[in-house]
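> I'd like to go over a predicted model; first the sequence, then the structure.
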Amino acid sequence: MSAREEMLSAIRRANASATDTPVPRDYERRSPHSPSELLDLLTDRLVDYKATVVRVPLSELPTALADAVAPYSPVLVPPDQPWDLDATPDSPALGPHDLDGFAAVVTGCAVACAETGTIALDGGPAQGRRAITLVPDVHVCVVHGSQVVGSVPEMIAALTPTRPITFVSGPSATSDIELQRVEGVHGPRTLIVVLACEWQ
């Protein structure tokens, strides 16, 4: 018997004797925080991750977005974006080299988790395809207060597992090389979160 056959045989024997074990779900699944506390917690986490957070009432979202992208040009947006910005709508014809020519991208999100400071993108409304949030150097992300949940289980429950999910916790960064933090290696070097809600 070859080493390959021996290993496959061992895997088959292990699979044959495997049984389904119920997963305990008695852990905390909902955050005890109030909506305003969730916004404070999300802001704190994102700032700790070196993101810029701009908190505004919903009525001031257009002005806040215009101010956020003012230093950057050109700006890319998803084709179904609901904001009135001087920006270029994304198109499948734009390849990686084309996307690299944009200074910033503006998107929405699917949900945000306050406890971990994580924003989830799933290619849904106002989010566009995954590539547009990875190539431009600046990502401006609009998060509505109603999209902020407290815990990871709440965030996962709000997502559809068959969609292309990307989790964002601050600017792209790595410390793989000599433990020196380098930003912008795997995505945007700058993350600006515009947090808009009916309450503050």
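Now that the structure is in, tell me what you want to look at. Numbers count the residues shown, from 1 in each chain.

> can we go C-alpha only for contacts and neighbour counts from here?
Will do.

> tell me the contacts of the closest residue to Ser175 other than its chain neighbours?
Counting by CA to CA, 6 or more residues apart in numbering, Ser175 lies nearest to Arg181, which is 4.4 Å off, once chain neighbours are set aside. Neighbouring residues of Arg181 by CA atoms under 8 Å, 6 or more residues apart in numbering: Ala173, Thr174, Ser175.

> Okay, one more to line up with it:
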Amino acid sequence: MSSREVVLGRIRRALADVPRTEEPDGVPVPRGYARAHVPSGGPGATAALVDLLAENLADYRAVVHRTGADGLPVLLCRLLAERGTAEVLVPPGLPPWWLAAAGPVRIHDRAASTPAELDRVHSVVTGCAVAIAETGTIVLDGSPDQGRRRITLVPDHHVCVVRVPDQVVASVPQALERLDPVRPLTWISGPSATSDIELDRVEGVHGPRTLEVVLLAQ
């Protein structure tokens, strides 16, 4: 008997008492698990949630910055200058005032842009859909301030702006409630990395080598 036959046999036995007329959602499944593992209310809860996000982002080797609206343009200009960025890729809906300070040449994403052209761009600046404090994860959904998935996978340096506290949630279940499952979701936990070869960590394998996250206080 093959492994396939063994697996299918187990499935048939498990489904032996299920009526053929039963629909996939016909039987309610209790979901009593905790939706988050950090307090969501009370004094200081919001600040603690943002602090947890910053801590877990840093644990994944992302570089975390904090600023208010007044300081964002200067901060972004400085981060790009420190990388020696000559050209920065911007999605179509990025708020213009984010890059209001003088800085590198802005390259707007075009459908005709080839991977080679995107690879020549030093940095990309985007917003995000949601940030998850418990896992240190940034989620992009292809909205106008984030652009297409490929513009955040090809350039070597990604600066992502998270509006806090509005875009910060405690847990993955809370994030899923905000996200549209039909959109092209990209879940980012730190810079791209792998340890497949002799357990040596190599960064920049299938995405940016450097991820900088700006927590923008609102």
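Good, I have the coordinates. Predicted, not measured: the structure shown is a model, and the values here were computed from it.

> Of the contacts of Arg181 of the first structure, which are reproduced in the second structure?
Here is what carries over to the second structure from the contacts of Arg181 of the first structure, by both residues aligned by TM-score structural alignment, their matches' CA atoms under 8 Å: Ala173, Thr174, Ser175.

> quick one: contacts of the helix ranked longest in the second structure?
Determined from DSSP state H, the single longest helix within the second structure is helix 45-59. For helix 45-59 of the second structure, the surrounding residues in contact (CA under 8 Å, 6+ apart) are 38-40, 63-64, 131-137, 164-165, 168-170, 189-190.

> would TSV of the contacts of Arg181 of the first structure with neighbour count be doable?
Shown next, in TSV, are the contacts of Arg181 of the first structure (neighbours: other CA atoms under 10 Å):
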residue	neighbour count
Ala173	18
Thr174	14
Ser175	10
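
> First-to-last residue distance for stretch 118-135 of the second structure?
29 Å (CA to CA, to the nearest Å).

> what stretch of the first structure lies opposite it in the alignment?
Mapping stretch 118-135 of the second structure onto the first structure (TM-score structural alignment) gives residues 99-116.

> distance between that stretch and the chain's centre?
Taking CA atoms, centre = their mean, to the nearest Å, one finds the center of stretch 99-116 of the first structure at 6 Å from the center of the full chain.

> So which of the contacts of Arg181 of the first structure are in strands?
Ala173, Thr174 (DSSP state E).

> can you put the contacts of Arg181 of the first structure in TSV and add distance to Glu198 of the first structure?
TSV is the format used below for the contacts of Arg181 of the first structure (distance: CA to CA, whole Å):
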residue	distance to Glu198 of the first structure
Ala173	32
Thr174	36
Ser175	38
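
> Counterpart of Ser73 of the first structure over in the second structure?
Aligned partner of Ser73 of the first structure by TM-score structural alignment: Ala86.

> buried set for the first helix or strand past the longest helix of the second structure going along the chain?
The C-terminal neighbour of helix 45-59 of the second structure among helices and strands, as given by DSSP states H and E, is strand 63-67. Neighbour counts over strand 63-67 of the second structure (16 or more other CA atoms under 10 Å) mark Val63, Val64, Arg66 as buried.

> Spit out the contact partners of the first one.
Taking CA under 8 Å, 6+ apart as the criterion, Val63 of the second structure is in contact with Leu57, Leu211, Glu212, Val213.

> and Tyr33 of the second structure, what does it touch?
Contacts of Tyr33 of the second structure (CA under 8 Å, 6+ apart): none.

> that's a helix at it, yeah?
No: using DSSP: H, G, I helix; E, B strand; the rest coil, the assignment for Tyr33 of the second structure is coil, not a helix.

> ok, the aligned residue in the first structure for it to Arg4 of the first structure distance?
When the first structure is aligned by TM-score structural alignment, Tyr33 of the second structure is paired with Tyr27. Using CA to CA, we find Tyr27 of the first structure at a distance of 41 Å from Arg4 of the first structure.

> Repeat that for Thr107 of the first structure.
In terms of CA to CA, Thr107 of the first structure sits 48 Å off from Arg4 of the first structure.

> of those two, who's got more company?
Thr107 (26 against 9; other CA atoms under 10 Å).

> Counterpart of Val47 of the first structure over in the second structure?
Following TM-score structural alignment, the counterpart assigned to Val47 of the first structure within the second structure is Ala58.

> Kindly tell me how buried that match is, as a neighbour count.
For Ala58 of the second structure, the neighbour count with other CA under 10 Å is 17.

> what about the strands in the first structure?
Remark: strands assigned in the first structure by DSSP E are 52-57, 75-77, 88-89, 104-107, 111-113, 118-121, 138-144, 148-149, 166-168, 173-174, 182-183, 190-197.

> By how much does the third one deviate from the second structure on average?
In the superposition with the second structure, the average deviation recorded for strand 88-89 of the first structure is 1.1 Å (mean CA distance after the TM-score superposition for the first structure).

> Thank you, goodbye.
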